[in-house]
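Student: What shape does this take:
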Amino acid sequence: MADSWVNSAERIGADLHLELSGPGGRRAALTRALREAVRSGRLAPGTRLPPYRSLAADLGLARNTVADAYAELVAEGWLTARQGSGTRVAERARLLRDTPRVPRTSPPRARGPLHDLRQGTPDASAFPRTAWVASYRRAVQRAPREVFGPGDPAGRVELRQALTEYLARARGVRTDPDRVVVCSGFAHALRLLFAPGTGVLRGPLAVEAYGLDFHRELLKAAGVRTVPLPLDEEGARVAELGRERAVLLTPAHQFPTGGPLHAARRAAVVDWARARGGVIIEDDYDGEFRYDRKPVGALQGLDPEQVIHIGSVSKSLTPALRLGWMVLPERYVDGVLAAKGEREGWAGALEQLALADFLACGSYDRHVRRMRQHYRGRRDRLVAALAAHAPHVEVTGIAAGLHAVLRLPPGTERSTVKAARWQGIALDGLAAFRHPATDMPARDGLVVGYATPSEHAYGAALDALCGVLPPP
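Tutor: This next block holds a predicted model:
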C-alpha cells in the first residue's frame, strides 16, 4: 500500500504522514502507522484525532477499518476515547513511547567534563535574556515588510548604522555603514575574504606564531599558505614581515599568549601596509574586555584604508547568535559582497534588528560593563588560587579577555594536560596553538578559560586545576 497523508481539519489542522504498509491488511497497517506516530512523538499526548469517518475519507478506507484500529489502540493504552471528548492520544503514551522496544546496541552518550576550563566561550548563564527578549520584541514589532523577504548581502542597514556608532565610540573605529558588512563571525569573514575565485585577498598570509589551529586549517582549505610571525613581550615582530600582501593580527590581546601589540609596532605595521599596498586583518575578538586599564582602541583607527576590522558578539554575548561584522577599506566592499552572494543566508534579519536595538538602547553597553566586572573577578580568583596553592606557576599576559595563560616549568605541559583530563578537567595546552612551521622556541603552558564555568562550579574547577599543576 502507498504512503498516505491525513489533512483533516477536524484533527489538528496539520498534515500527518502515515505509512500504510506491511503484512496483515489495511486495519493492521493503519494500527501500526498510528502507533508509530504516537511512539515517535509526531502525535503528542493529548492530541485529538479526527473522527473515524473523517480519517476513513482521508485515507480511502472503510469506516469500520478505522474504528477497529482506534479500538485496538485504546485497548493497548495508546489512545483514550471519552464521550464528548473524542479520541485522543493518551497521556500514558508518553511513558510507553519512551520505553525502548529493543535493548540498546550503541554505547551511551559520553558525559561532558567535570570542570570545563576551555577557552573561547563566555559564561552562558550570564546571557541577558530579559533585555535581549525586549530588544527582539521591539525589533519584530517595528520591522518593515521587506525584512521578511530576501536579505541584503551587506546586512540590515539598521545594524550597520548601530555598529558604526558603537564601534566609533567604544573601539575608535572610523567608518560609515556602507563599509560595514554583517557576517556570522570571524571564521565566516575569513571564508569571504579568501574565497577561491573571488580575488578579494590571496596568500601568502602572515599570521602570529601562536593562534587558532581552526583558522589555519580553514585558510589551508582555501589554498592560502600561512607564514608565521614570531612573538615576544611586545607582540608580533612585524619588522620580520616579508613579501606577504596581508597579515592577520590580534593587536588588542594576542591570542592566546595574552600580550597587546606595542604602540610602536602598531604604527610600524600600518606603515608596512601603506608601503606594500597590503592590508592588515584585525581580529578584535575580545577588545572590550580589558581589566587593568581602559581598552586600547582598534588598530583600524590608525588607517581605515589599510585595516580590515573584524568583530562579533561570540565573546561579549554568545556564539549562539552567529552575528559578526567586517569594517572594510572601500576597495574591498564590492568583492566581499560578491563573495557573499545575492541573498544573505548566514545571519538572520530579525536577529540583526534585535542586535541593532540592543546597541541603540544601551543594553549592550550595560551588559559589557557588567561582564567586565564579572570576568575581572574570575581572573582575580584564578590568580589568588595560584598564589595560594601553586606560587611557582605564573599567569602571563595582560589582565584582559576570557582566558589566561599559565606558564609551566619546561617539559611539563604534556603530562599536566594528561593529568587534567584524567581528573575530568577540559583545557588546552599552549602547544595546541603553535604554528607548525614556526622556528620560535616552544613555550610550556596552559590556556585556561575562566569564563566558561557557571558561577557555582568555578570554585571547584579552580581547586581541581591547582591539584594537577606540576611541582616547582
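Student: Could you use CA atoms for every contact and neighbour count after this?
Tutor: Noted.
Student: buried stuff in the host helix or strand of Leu218?
Tutor: Assessed by DSSP states H and E, Leu218 sits inside helix 213-221. Counting neighbours by 16 or more other Cα atoms under 10 Å, one finds that the buried residues in helix 213-221 are 216, 218-219.
Student: quick one more, to check against the first:
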Amino acid sequence: MLRHDGDVPLHRQIETSIREAIRAGRLPRGSSLPPSRALAADLGVSRGVVVEAYQQLTAEGYLASQSGGYTRVAAGPAPPAAALRQERAPRPAIDLSYGRADVSSFPRAAWLRSIRAALADAPNEVFGYLSGRGVPQLRTAMAEYLNRVRGTVADPEQMVICTGYAQGVTLLMGVLAARGAKRLALEDPSSNDDALPAARAAGLDVVGIPVDGDGIRVDALRDSGADAVILTPSHQWPTGSVLSARNRAAVIRWAAERGAVIVEDDYDAEYRYDRTPVGSVQGLAPERVVYAGSASKTLAPGLRLGWFVLPAHLTEPMAAAKIAADRGSAALEQMALADFVTRGEFDRHLRRMRPVYRRRRDVLLAALARHLPRLEPDGVSAGLHLVTWLPPHLDEAAVVAAARRAGVGLDAVGPYRISNPGPGGLIFGYATVSERAIAEGVATLARVISEL
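Tutor: Next up, the predicted model:
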C-alpha cells in the first residue's frame, strides 16, 4: 500500500516493493510486469511515477524493458519447476522452440559398441575413486579432437570432465569467486539459465554487455569493471553473430590488461553450413581462456558429459571443486565416449547430422521468405536455431502467446535480455522438427501474425 502522505517519494516506495518481491521470489525471473499506464491507474498515481520506478530497477538489473513491448523481471530466482511445467503444458503440436538436438538420431549401435569396449578394455583403476579431472583416456581423446577440429591448445592435464556445461560453469563461478572475482559480464542477450544464477549464487555481480553484428561490444566490456566474461564467440546465442577477428583480439587484450578470465562456451560450433568453421578463442590465448564444450548439442544431453579446458592456475581448483561436488563423473560413460571419439564415431555422427539439420534450416528459411517476408532472419549459417527480428509494431510476447494457442511453440528474445533493451525477436529451433512440420508451423505463424 502506497503512503501518499509519507516522507518517502512514491516512486521509491514502488521500487522497494518490486525489489523486495523479486528478492523473495514472489516475482520470479522472466515474469512480466503490468504496463506502466495500467499499474499507475491501479495505484492511483501518475504514469511518470511508475516509469521512474521501472527505469531505476532496470538500471539496477532487476528489470528489463523493451521499447513498445513489455517489462519483465531479469533477476532473482527462476520460476519453480512446477510452474514451468504448467506454463509449457500442453506441448504444442509443432514445437519450434530452441534447446534440443535430435536425440532420435543418437547412434545407439555405435554407442553400444563403445560401452562394450569400455567394459572389456578399461583398466581396473578407472572404476575406483578418480581425480577430479576425469579419466585420462577421455581427456586425451577430447584434447586431440578439439585441437584438430576446433583449433584449441588443449592439454589433457588441464582439463576437467563434468556432468555437462551447467555443472561446469557452476563450479567455475565458485572457483572464480574464491579467487577474488567480483563481477561477471554476460553477452546481452544470452542464455541465462545456467551461468547467471550460478554467478549470483557464488556472490558475483552480473552485468549484461550488448552484442552487435561483430559479437560483444568490447568498449562496453572495458567499462564494465568485470573480472570475467562468458562468450559464445563462434555462434552468439541467440543472435548468431560471430565474434570478429578485431573483437577477438580486443577481448584478449582486455583480459590480459585486467587479469580477467574469458569463458568460451562453444555450444554448437560443430554445425556450420554456409561458411568456413570459426576457430576457438582459446587457441589464441590458452592462458586467459576457459574453453567449455559438452555432448548436449552434438550427441544427446542425457549423456551428461562436458569438458572444460582450463588455464594452468585454474585446473587444480576446478578439479577440487568437482571432487567436492560429486566425487567425479561416472567412469564407464567417460570411457565409452573416449572410445567413441577415438574410433572416429563422433566425427561420423557429426557428418551424418550436418546435412539433416541444414535441410531443415533451408526449409525454415524458405517458409519464412514465402509466408513472413517482413521478418529478418539472422544467425543462419550455423547451429540448431535462427532468430528473426520483428517489426516495431509487433510485440514478441503477444506473438509467442498467440502462436502457442494456435499449436506452434517458439521462443522470444526478450526473456534472454539481462539489462539492455533491444528489438523484439523470435527464436526458431529446427533440429527436432520434420521439414513438413516446419513449413506448416511457419504458415500457421503467418496467419497468427496477420491477426494480431
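Student: which residues are in contact with the helix holding Leu218 of structure 1?
Tutor: Applying Cα atoms under 8 Å, 6 or more residues apart in numbering, the external contacts of helix 213-221 of structure 1 come out as 187, 190-191, 194, 225-226, 432-435.
Student: 7 Å instead?
Tutor: Helix 213-221 of structure 1 has contacts (Cα atoms under 7 Å, 6 or more residues apart in numbering) with 187, 433.
Student: how far does it sit from the chain's center?
Tutor: Relative to its chain's centre, helix 213-221 of structure 1 lies at 17 Å (Cα atoms, centre = their mean, to the nearest Å).
Student: Same check on stretch 435-446 of structure 2?
Tutor: Relative to its chain's centre, stretch 435-446 of structure 2 lies at 25 Å (Cα atoms, centre = their mean).
Student: Now it on structure 1. Mean distance?
Tutor: On superposition with structure 1, the mean distance recorded for stretch 435-446 of structure 2 (mean Cα distance after the TM-score superposition for structure 1) is 4.1 Å.
Student: what's the spacing between Val387 of structure 2 and Ala64 of structure 2?
Tutor: 19 Å (Cα to Cα, to the nearest Å).
Student: These two: which has the busier surroundings?
Tutor: Ala64 (28 against 23; other Cα atoms under 10 Å).
Student: Check which helices and strands the longest strand anywhere in structure 2 sits against.
Tutor: Using DSSP state E, we find that the single longest strand of structure 2 is strand 205-212. When contacts are defined as 3 or more Cα pairs under 7 Å, 6 or more residues apart in numbering; DSSP states H and E, strand 205-212 of structure 2 packs onto strand 183-188.
Student: which ones are touching the residue nearest the centre of structure 2?
Tutor: Geometric centre of structure 2, nearest residue: Ser191, 2.8 Å, by Cα atoms, centre = their mean. When contacts are counted by Cα under 7 Å, 6+ apart, Ser191 of structure 2 is found next to 237, 416.
Student: which position in structure 1 aligns with it?
Tutor: Using TM-score structural alignment as the criterion, Ser191 of structure 2 maps onto Leu212 of structure 1.
Student: cool, Val399 of structure 2 as well?
Tutor: By TM-score structural alignment, Val399 of structure 2 lines up with Thr416 in structure 1.
Student: cool, and Tyr267 of structure 2?
Tutor: Aligned partner of Tyr267 of structure 2 by TM-score structural alignment: Tyr285.
Student: ok, that match - how many residues close by?
Tutor: Other residues close to Tyr285 of structure 1 by other Cα under 10 Å number 24.
Student: Over to Glu20 of structure 2?
Tutor: 12.
Student: Kindly name the residues of structure 1 that line up with the strand or helix carrying it.
Tutor: Following DSSP H and E, one finds Glu20 of structure 2 within helix 10-24. The aligned range for helix 10-24 of structure 2 in structure 1 is empty, by TM-score structural alignment.
Student: quick one: what's aligned to Cys371 of structure 2 in structure 1?
Tutor: Just to correct that, residue 371 of structure 2 is His rather than Cys. So His371 of structure 2 corresponds to His389, using TM-score structural alignment.
Student: Which secondary structure elements does the strand or helix carrying the match of Val399 of structure 2 sit against?
Tutor: Thr416 of structure 1 belongs to helix 413-422 when assigned by DSSP H and E. Judged by 3+ Cα pairs under 7 Å, 6+ apart, helix 413-422 of structure 1 is in contact with strand 428-429, helix 455-468.
Student: Run through who's touching that helix.
Tutor: Helix 413-422 of structure 1 is contacted from outside by 428-429, 444-445, 468-470, using Cα under 7 Å, 6+ apart.
Student: Not counting its neighbours along the chain, what's nearest Glu19 of structure 1?
Tutor: Closest residue in space to Glu19 of structure 1, ignoring its immediate chain neighbours: Asp3 at 4.5 Å, by Cα to Cα, 6 or more residues apart in numbering.
Student: Can you tell me how far that neighbour is from Leu55 of structure 1?
Tutor: Taken as Cα to Cα, the span from Asp3 of structure 1 to Leu55 of structure 1 is 14 Å.
Student: Settle it for me: which of those two has more neighbours?
Tutor: More crowded of Asp3 of structure 1 and Leu55, by other Cα under 10 Å: Leu55, with 21 against 11.
Student: Give the equivalent position in structure 2 for the more buried one.
Tutor: When structure 2 is aligned by TM-score structural alignment, no residue sits opposite Leu55 of structure 1.
Student: cool, and the one 10 residues further on?
Tutor: Alignment of Thr65 of structure 1 against structure 2 is given by TM-score structural alignment, with no counterpart assigned.
Student: Now do the SS call for Thr65 of structure 1.
Tutor: helix (DSSP: H, G, I helix; E, B strand; the rest coil).
Student: Could you do Gly223 of structure 1 as well?
Tutor: Going by three-state DSSP: Gly223 of structure 1 is coil.
Student: now the strands: where do they sit in the stretch 301-450 of structure 1?
Tutor: Taking DSSP state E, counting those that start in this stretch, the strands of the stretch 301-450 of structure 1 run over residues 307-312, 324-327, 394-396, 403-407, 425-426, 428-429, 445-449.
Student: Out of the buried residues of helix 213-221 of structure 1, which comes closest to Glu72 of structure 1?
Tutor: Leu218 (56.9 Å; Cα to Cα).
Student: one step back: OK, contacts around the closest residue to the match of His371 of structure 2 other than its chain neighbours?
Tutor: Distances taken as Cα to Cα, 6+ apart place Cys466 nearest to His389 of structure 1, at 6.4 Å, with adjacent residues excluded. Residues counted as contacts of Cys466 of structure 1 (Cα under 7 Å, 6+ apart) are 386, 389-390.
Student: Just put the residues you listed in a markdown table and tack on distance to Thr175 of structure 1 and neighbour count.
Tutor: A markdown table is the format used below for these (distance: Cα to Cα, whole Å; neighbours: other Cα atoms under 10 Å):
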| residue | distance to Thr175 of structure 1 | neighbour count |
| --- | --- | --- |
| Leu386 | 43 | 21 |
| His389 | 48 | 13 |
| Ala390 | 47 | 17 |
